[in-house]
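**Student:** Got a predicted model here, sequence first, then my questions.
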Amino acid sequence: MELNETKNSAIKFRLARVLGLSDATFIGVGALLGGGIFTLTGLALSYAGPSLILVVILNGIIAFMTAMAYAELGSSFPEAGGAFVWVRKGLGNLSGHITGWTSWFANAVACGLYSLSFSFYFGFMLFSVILPALGISFSFTEGNAFQKLIAIAIILLIGWVNYRGVAGTGKLGKIIVYLEILVLGIFIIFGLTSFFEKPDLQTSFVPLFPMGLFGLLSAMGLMYIGFEGSEIIVQSGEELKNPRKNIPRAIFFSLGIICFLYLLIIFSALAGGPSWQVLSETGQGALVKASNFFMPGLEWIIIFGGLLAASAALNATIFSSSHVSFSMGRAGTLPSFLAKVHPHNRTPYVAVIISTILVILVAGLLPLKEVAAVTDLLFIFLFIQLHLALIALRKKLPDTPRPFKMPLYPLPSLVAIVAYGILIYQFSHVSPVGLAIVLLWLIAGFLVYFSYSKPVEIEKIGKEIFFEETFRTTERKADRILLPIYPDTNWKDLLNLALVFAKQKDAEIFILSVRQIPLPLPLIAEEEEIEDDKRFLEEALNLCKDCGVNVHAVLMTSRSISEAIISMIQREKPSLLLMGWKGYARLTKAGQKIFGRDLDIILREVNCDLIVTRLEQLNDLKTILLPCAPGPHLRILGQTAKVIAEAFDSKIKAVFVTTKREAEKSDPEEKLNQCVSAMEIPSQIPLKTQVLYAEQSSPRDIAYQIVQESQNHGCILIASARTRLFHEMIFGNVPEVVTRNSTCSLIMVKSQRAILRPLLSFIYGKLS
């Protein structure tokens, strides 16, 4: 039986690898040059004045931190879609959708910005150079109808180039960027010559901060689009030759080229041209004004360079915008027609057409300053998500090959996140309208996700199911327990434990068995495998017939066991996930043990109560060691202890571990009694309490006392530690050490209300 994917569909979605290192580098350089120098220098000078040089340095440092994140993720996961794919892997479907939605609009708005810049320089060339040379005089003002029409015309032209194919795109981009660098080189030579002829640093650079810190931060925010090119490079991952090596190289090459050019250009304009006040009054024409000062009669060269810069940036951003929407269409978070690939050109032609239309609307409706603010805010939000995804993926997929790894991880990501937060706050003063537009777009993204994307995700689950059977002995129950089980495991004891919880909670059991089929194989289940799996589930159903519990069994195929379980949780919304665990899988490359990739992912992604068991035999539940400490999991810890004790006539010993020094500050017996009281274990259950004393308060010493005490018990029932943002292990230090070193049966519990993901994923999870 073949499900979801076929050989033909796999070919249909494959993109051609035709781009080399130089193509990717110049795609990035083209976007960077169009974004900052030619378009926004005058606007940024009105805020920063001569400190615009410092703006370049500070933005370059922040951009370098983000470039490292792009280099690591782009070389590790070289797929079309870039940040959308990574955030989806790291922070979940909702976060991924919002990131892709943001990236799509960010590149479209940026493209609108560059189209307005192109039309400005085109109008300047026509009405200030060509027509006057012919003796014809017309006035040209920024933002008139002529400029809008030219902007739309160039958008259509660049869209057609991307429709035809990225091979032509790369060749066109390289030619444009070579010419740009030549033009800027001429500008730098004339500017530096003018400065050395009459050096006057006092006039050119004093006062350095005319508007103080406010002006510096405002200019950093407005100019930051001039440092955004990494996303565009990684969008070409599926079409780039040797992407694992070439993506990091292209990212750092393009950023290095840009920072060097920016510093020379701004110094040349300020030191060799008129005062910064004069330049700031000319808006997009700041470089033209400077060139008119120190290379009179040749300012047309800079106008031509502005046209080239805007053309390259248009090319790069339409390319990126269309590839994000293509990737989202392929993933099912946007309509699937966006994932269509042209049979001859091998390009995502529908995505290119729709992205081109979106760019036309932006260029036609929004003024330049607000377009710039919206673009910067969208990319800043995207970069924050990117850094959070990097941190999450380091934890979730530690064994993924990483040709490039961020040095000093996670410090660069944390510093970048703080810096971006400051810039966002500054935009609330610089462009409240732009901030409002971004918020409206994000709200629209949430609406699209809940009205379209999420139902499509749930519908996909049904296509992966090829056997489903229900056995009912009573009316349908609202409460459900999800129980993944597999042959060749201790699944019968696990099923009996699930029946105990189902009777106590008056719940149904939802048995899930997953047939995992790895890539690149198609999702095909052999008939013999299907029959074996059916017999296994039928055996499980037969064991439940006389238990008075409704049981629903599902057999599904999936690329990943963890994804299958998480998808089923989204569909069935159980209150409890009960699953078995064989023990630690292996050592990671860092020398650290992990629970196993699938379980690691499940622990971070589930939005229901969770019980994980390492059960040798049911008789081990006769004597239970119950380590307890104040925390968010006491509720589920007490409920679990109560259910097991009543079903297996268990004897429980609750322990609290402290040190002699801490005991002198606060009464440990009182803390232990408070924990026992919070767990609400009935008085008829045999329960003893004891305070254990460790030599030190380190997690290892505390865990050692628990492990030593567990030698007199059949099972440890332990709660997750209080989770913290960016914490290394999902169960915290003490439970992790106990789990690793104990030899008896073990049950770990985690309350839904205590699951804390990286910041934005956590917020989205609460909304969903």
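**Tutor:** Good, I have the coordinates. Residues are numbered from 1 along each chain as shown.
**Student:** C-alpha from now on. contacts and neighbour counts both.
**Tutor:** Will do.
**Student:** in the chain, which residue is closest to the centre?
**Tutor:** Nearest to the geometric centre of the chain sits V87, at 2.1 Å (CA atoms, centre = their mean).
**Student:** To which secondary structure element is that one assigned?
**Tutor:** Assigned by DSSP states H and E, V87 belongs to helix 83-91.
**Student:** Give me the distance between the residue nearest to the centre of the chain and T99.
**Tutor:** 7 Å (CA to CA, to the nearest Å).
**Student:** Overlap in contacts, these two.
**Tutor:** Residues touching both V87 and T99 by CA atoms under 8 Å, 6 or more residues apart in numbering: Q385.
**Student:** Pull out the buried residues from the following helix or strand past the helix holding V87.
**Tutor:** Note on helix 83-91: by DSSP H and E, the next helix or strand toward the C-terminus is helix 93-125. Across helix 93-125, burial judged by 16 or more other CA atoms under 10 Å covers 93-125.
**Student:** Over to stretch 384-393?
**Tutor:** Those would be I384, Q385, L386, H387, L388, A389, L390, I391, A392, L393, for stretch 384-393 by 16+ other CA under 10 Å.
**Student:** and here's the other structure:
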Amino acid sequence: MTKDLERDLGLVSVVAISTGAMIGSGIFVLPGIAMNEAGPSVILAFALAAVLVVPAALSIAELGTAMPDAGGDYVFIERGIGPAAGTIAGLGTWLMLMFKGALALVGGMFYLDVLVQLPSHAAAAVVIGTVLILINLFGVKQTGQLQSIMVVVLIVILSVFVIATITRVDGAQYEPFFDDGYSGLIAATTTVLVSYAGVTKIAAVAEEIENPGRNLPLGLFGSLILTAFLYILIVFVLVGVVDPAQLADSNIPMVDAVDAVGWAGVWVLDSAQLLFIAVAAIVLAAILALVSTANAGVLTASRYPLAMSRDDLLPDQFAHVHSRFRTPTTAILVTGGAMLFIIVALPVEDIAKTAGAFQILVYALVCASLIAFRERPLEWYDPDFHAPGYPWVQIFGIVSGLYIISQMDLLPQVGAVGITVFGLAWYLWYARSKVDREGVAVDAARRQAGRQFVSETESRLDEATTDGDEILIALRQDASRLEENRLLQVAAPVAQTRGSQIRVVRFDEVPDQYPLDQATGQTPSDIEFEERTDDLADQYDVDIEVGEIVSHDTKHAVVNYAERRGVDLIITRSDPVSRLRTLFGRDSDWIMEHAPCDVVFVQPGAFDSLSELAIVTDRSPFNDPLKIELADAIAGVAGANLRFVFAAGDDPSEQYLETIQDYHDELDNRCYAPVEGVVVKSDDTDALVESLAGADMVMLSTVTHRRLPDLLFAQRSDRVAARLDQPVILVHSQKSRRTTFLEPIIDRVLFRS
């Protein structure tokens, strides 16, 4: 029987765990190292690093409220991008947190050595690490309470330190502020960025957070703001009171700051007594900070193997949860044991630095995962918190993360590559044979699309029986009789099925400088247009009204007319597709974007003989119902068969194929025309075009073209239509609005079709 984790962590514990995971080496170890790289601008480096973490924090907050499961960013990456990326992120973050926790324990012993002569820093770190492991085994509630106490005491001590020292800063020590220029600032930012890693790690224990929809985002940003403020304020003091050369070489910069402040005449104690009390308080704060970092490391790191085991990416033993304490005992013991081994046997500081670059890579992957989830129509994805500024914030997070990695030294870059290779090797050797799934943003979108196809199609076909619809055939002024006949061949069967009236309107466009009232007179061409339209009405036995509109802009006139008349469907000819037209904007794109109803575009080609109509179904549920309704009506009048072609992609899961088969069976029951279902098990355009061979007409979906993405990646419908010799109908449902300009890129990357 599967056991669940207990939800015991409130808002205070969430802030404490996240803050405790950050306030550690960032204050007590890294300022000296970063000062050596940037000079006084190290203050700005801490602020800039906090800004760079915001995209990942926003993404984590949204994803965490949608999926409050143990494992945090691993879960989001695995669900969004797939198990291979999830394995790399999970194992890499697990290792990184263990290294960071081990570094925090060792760094704390340097401060303790100021007051107590330790025979061995490593031995003392092992003892404290063992105590933390035991505390984590007994329960997450006890861990959260311990973390809250340590963080409160830590903040009090640091606040007193700032109050007592900020008046002693020397303004001359901030000049020149950009001592090493832009390159130094960037180098320092890459160094201190890992100080904020803990802000996203609280999502690893999201399954144990009470009311995660509220407490997770509040805890994340509360801890980030608090920590960034403390970092900037304390580093400002350190730079202002400690000699620059001394600070750049210091392993205990906070103690050096206490030594540098003159204590004579402060309160009633002499300077020696005050110095001892101040040093003791700072040592206590350092130990609390670094031990709390290690404690948070044990707590959050152990949830990664737990989550990966649940997903069959690690052995089942890691998923074991103690029946009494509700803690993942195996994961905690292995994580804690590995940290103790690292303390004793490995050069912790160097290895921890290499893990920093990987952490930034994880930030970028988290941002990419949010984009993947947002851009797919996932029925179950319903977060309580929505990240503001989407998708620009996430794009900034990805680009800035990759840029920061590119500016790092060779060793961190090699370390990130090494962790990535290790994670991929483990996936290929152990996990690949045990999992049969894609990223949820891919697989779930496909399966959900299949389920929604059925319900949406049923709803559309039921609505199609309603009388009173109005169909607009929008003709350009240069439309030929053949084009009019072609558009009516599409509209008439639909009008018969719906009981609709058809309005055939020719839109004449005149130059802006030409008065419209001078272009409204009837010409012989207008009379001929009305006469042949009357003949077409008799031929198709439908109610047709004819009209003409003169305007300075045809696309605006079409949309205005449709809004004024309450039109339910616009049928018009399709613009030729070219990158030049996409660059400068196409009339059909503007109509799709602004029309109050569905729009159908008909490409050239005669429909004189129609025995089979092929319909390429979408991965979204919006356009398919309209296509199926139109196709069934056209095929019913012509006595043709329907062939529904579904591109399932490479290596589709059996569950997905079963869903599509159910969909085809349901179509066979709901359509009047005979139905054949075809599944193309490929993402290749050639395979899809080949499956359409033999059909007399093809129906595809289309959406508005976004200039930059569609210049880079042509839409699938455009690529397929360009390869076909048959006449093509392009269908656009009013519901199928793109969420952002990213959708064509996501389709290309995730589905490669």
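**Tutor:** Thanks, I have the structure now. Not measured: the values here are computed from a predicted model.
**Student:** So the residue nearest to the centre of the first structure sits against G96, correct?
**Tutor:** Yes. With contact defined as CA atoms under 8 Å, V87 of the first structure counts as touching G96 (4.8 Å).
**Student:** What is the burial count for Q674 of the first structure?
**Tutor:** Taking other CA atoms under 10 Å as the neighbour definition, Q674 of the first structure ends up with a count of 13.
**Student:** Can you tell me which helices and strands the host helix or strand of it packs against?
**Tutor:** Here Q674 of the first structure sits within helix 668-679, counting by DSSP H and E. Applying 3 or more CA pairs under 8 Å, 6 or more residues apart in numbering; DSSP states H and E, we find helix 668-679 of the first structure packed against helix 634-648, strand 651-659, strand 687-694.
**Student:** In JSON lines: the ones you listed, plus mean neighbour count and distance to G732 of the first structure.
**Tutor:** Compiled in JSON lines, those are given as follows (neighbours: other CA atoms under 10 Å; distance: least, CA to CA, whole Å):
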{"stretch": "helix 634-648", "mean neighbour count": "19", "distance to G732 of the first structure": "15"}
{"stretch": "strand 651-659", "mean neighbour count": "21", "distance to G732 of the first structure": "16"}
{"stretch": "strand 687-694", "mean neighbour count": "17", "distance to G732 of the first structure": "18"}
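**Student:** Out of these, flag the one nearest F450 of the first structure.
**Tutor:** F450 of the first structure lies closest to helix 634-648 among these, at 29.9 Å (CA to CA).
**Student:** The second structure: which residue goes with S355 of the first structure?
**Tutor:** Alignment note: S355 of the first structure maps to T335 in the second structure; criterion TM-score structural alignment.
**Student:** Contacts only, for the closest residue to P627 of the first structure other than its chain neighbours.
**Tutor:** Nearest residue to P627 of the first structure, sequence neighbours excluded (CA to CA, 6 or more residues apart in numbering): V655, at 4.9 Å. Residues near V655 of the first structure by CA under 8 Å, 6+ apart: L625, L626, P627, C628, L672, T689, Q690, V691, L692.
**Student:** let's see 6 Å
**Tutor:** P627, T689, Q690, V691 (CA atoms under 6 Å, 6 or more residues apart in numbering).
**Student:** Out of these, flag the one nearest to L208 of the first structure.
**Tutor:** P627 (61.6 Å).
**Student:** now for that closest one: what does it line up with in the second structure?
**Tutor:** So, by TM-score structural alignment, P627 of the first structure is left unmatched.
**Student:** ok, P627 of the first structure to A654 of the first structure distance?
**Tutor:** P627 of the first structure is 6 Å from A654 of the first structure, by CA to CA.
**Student:** Overlap in contacts, the two.
**Tutor:** By CA under 6 Å, 6+ apart, no residue touches both P627 of the first structure and A654.
**Student:** buried set for the helix or strand hosting D665 of the second structure?
**Tutor:** Here D665 of the second structure, judged by DSSP H and E, is contained in helix 654-670. Within helix 654-670 of the second structure, the residues that count as buried by 16+ other CA under 10 Å are Y656, L657, T659, I660, Q661, Y663, H664, E666, L667, D668, R670.
**Student:** Kindly report the same for stretch 286-299 of the first structure.
**Tutor:** Residues A286, L287, V288, K289, A290, S291, N292, F293, F294, M295, E299 are the ones in stretch 286-299 of the first structure that count as buried (16+ other CA under 10 Å).
**Student:** Can you lay out those as JSON lines showing distance to K171 of the first structure?
**Tutor:** JSON lines is the format used below for these (distance: CA to CA, whole Å):
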{"residue": "A286", "distance to K171 of the first structure": "30"}
{"residue": "L287", "distance to K171 of the first structure": "27"}
{"residue": "V288", "distance to K171 of the first structure": "28"}
{"residue": "K289", "distance to K171 of the first structure": "31"}
{"residue": "A290", "distance to K171 of the first structure": "31"}
{"residue": "S291", "distance to K171 of the first structure": "29"}
{"residue": "N292", "distance to K171 of the first structure": "32"}
{"residue": "F293", "distance to K171 of the first structure": "34"}
{"residue": "F294", "distance to K171 of the first structure": "33"}
{"residue": "M295", "distance to K171 of the first structure": "31"}
{"residue": "E299", "distance to K171 of the first structure": "27"}
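**Student:** and which of these is nearest to T193 of the first structure?
**Tutor:** For these, the nearest to T193 of the first structure is F294 (8.6 Å; CA to CA).
**Student:** Distance check, the counterpart of L116 of the first structure in the second structure against V348 of the second structure.
**Tutor:** In the second structure, the residue matched to L116 of the first structure (TM-score structural alignment) is V106. Separation of V106 of the second structure from V348 of the second structure (CA to CA): 8 Å.
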